[in-house]
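Visitor: coordinates only, sequence not included:
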């Protein structure tokens, strides 16, 4: 196989997983996001990179957002929302974050493959994205599958962009109105 064939295989895998996304879960996610006074986002590894891209677009939409752990992140309060991206829902640092948020009366929404995970049980909302967690590396004979959770991480990025498109429609935003909030000191 070559790069072109691998790319086509990746896109097919993501398409097969995308049709399994539950719109009701996504709508609940959007509702919670829109009600939040401030939105904190966090993920680890490549899921963390995807959620940082989502935070950036939420900022462009006019939401008050922070990446957890950044020095400019404000104190969390009731009415705020923590969005965690974790395929397994078991990453130790993210479990600790979810527990601390719940103890602070801050709602948690989890984007995951495992709604029954520790974080999933703590969360007030869950958006399930199909895929394979990094510990499940057994490929079925003749089946295309990416290793180590790549399909989940890629689907996160695409789903976050799909949520942004839905928010743009709901909020009457355009690329031009969002660009007015884009960083000008880069």
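Guide: Sure, I can see it. Predicted model only: the values in this text are computed from it and were never measured. Residues are numbered from 1 along each chain as shown.
Visitor: alpha carbons only for contacts and neighbour counts from here, please
Guide: Fine.
Visitor: report the buried residues of stretch 57-65.
Guide: 57-61, 63, 65 (16 or more other CA atoms under 10 Å).
Visitor: can you show me the strands along the chain?
Guide: 39-43, 65-67, 81-85, 107-112, 125-128 (DSSP state E).
Visitor: of the ones you listed, which approaches residue 17 most closely?
Guide: strand 125-128 (10.5 Å; CA to CA).
Visitor: the closest one - contacts with which helices or strands?
Guide: If you count contacts as 3 or more CA pairs under 8 Å, 6 or more residues apart in numbering; DSSP states H and E, strand 125-128 packs onto helix 23-35, strand 107-112.
Visitor: again, only this time at 10 Å
Guide: helix 23-35, strand 81-85, strand 107-112, helix 118-122 (3 or more CA pairs under 10 Å, 6 or more residues apart in numbering; DSSP states H and E).
Visitor: here's the one I want to compare it with:
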């Protein structure tokens, strides 16, 4: 397959998937982010890589973000939000961390594909990215890409879209974002 064919398939799948994401669910996530003192992120594998990018971008907006497991991770409190990325909603580490966050009183937002997953017991907010995961029901957007690439791609773009919506709703001047950019590079 040529690059042009492959990229066309990838872009087509991403577009179809993001078109199927609920505006109301994303609005609830955006509100939860805006209302939280700190926003913690947890995921595993490539999902974690996408979430780290989302955390970094929201940090540029002045949101106090933390990736779970960082050596400088502070305590989570009831004033905070934990964003869990897990397509299946069954990943053991994110499930355990979500349960712990809820026991402390923090709010939990789950971005995933399966609204009936074990994570549903912990989530205050759910954003469905309707793609196939390792536990597909058959009603999701299908993909020719390996494994859960489509979920990870859409997770990153959903995060960038949330950031853009927050910039707009909070009237943030784009030029001012540079004050939060790393400067030791």
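Guide: Noted; the coordinates are in hand. This one's a predicted model, so the numbers in the text were calculated from it and none came from an experiment.
Visitor: and the helices and strands packed on strand 125-128 of structure 1: which comes nearest residue 143 of structure 1?
Guide: strand 107-112 (22.7 Å).
Visitor: residue 86 of structure 1 reaches residue 119, doesn't it?
Guide: Yes. Between residue 86 of structure 1 and residue 119 there is a contact under CA atoms under 10 Å: 8.7 Å.
Visitor: which neighbours do those two share?
Guide: Common neighbours of residue 86 of structure 1 and residue 119, using CA atoms under 10 Å, 6 or more residues apart in numbering, are 94-95, 110-112.
Visitor: just to revisit the earlier point, can you redo the helices and strands packed on strand 125-128 of structure 1 as a markdown table with distance to residue 145 of structure 1 and mean neighbour count?
Guide: As requested, these are exported to a markdown table (distance: least, CA to CA, whole Å; neighbours: other CA atoms under 10 Å):
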| stretch | distance to residue 145 of structure 1 | mean neighbour count |
| --- | --- | --- |
| helix 23-35 | 24 | 15 |
| strand 81-85 | 21 | 28 |
| strand 107-112 | 18 | 27 |
| helix 118-122 | 25 | 22 |
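Visitor: quick one, helices of structure 2?
Guide: If DSSP state H is used as the criterion, the helices of structure 2 fall at 3-19, 23-35, 45-60, 92-104, 149-169.
Visitor: just put those in JSON lines and tack on distance to residue 130 of structure 2.
Guide: Listed next are the helices of structure 2 as JSON lines, based on distance: least, CA to CA, whole Å:
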{"stretch": "helix 3-19", "distance to residue 130 of structure 2": "6"}
{"stretch": "helix 23-35", "distance to residue 130 of structure 2": "13"}
{"stretch": "helix 45-60", "distance to residue 130 of structure 2": "15"}
{"stretch": "helix 92-104", "distance to residue 130 of structure 2": "19"}
{"stretch": "helix 149-169", "distance to residue 130 of structure 2": "8"}
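Visitor: closest to residue 70 of structure 2 out of those?
Guide: helix 45-60 (10.9 Å).
Visitor: turn the strands of structure 1 into CSV, including distance to residue 156 of structure 1.
Guide: Listed next are those as CSV, based on distance: least, CA to CA, whole Å:
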stretch, distance to residue 156 of structure 1
strand 39-43, 11
strand 65-67, 16
strand 81-85, 8
strand 107-112, 8
strand 125-128, 10
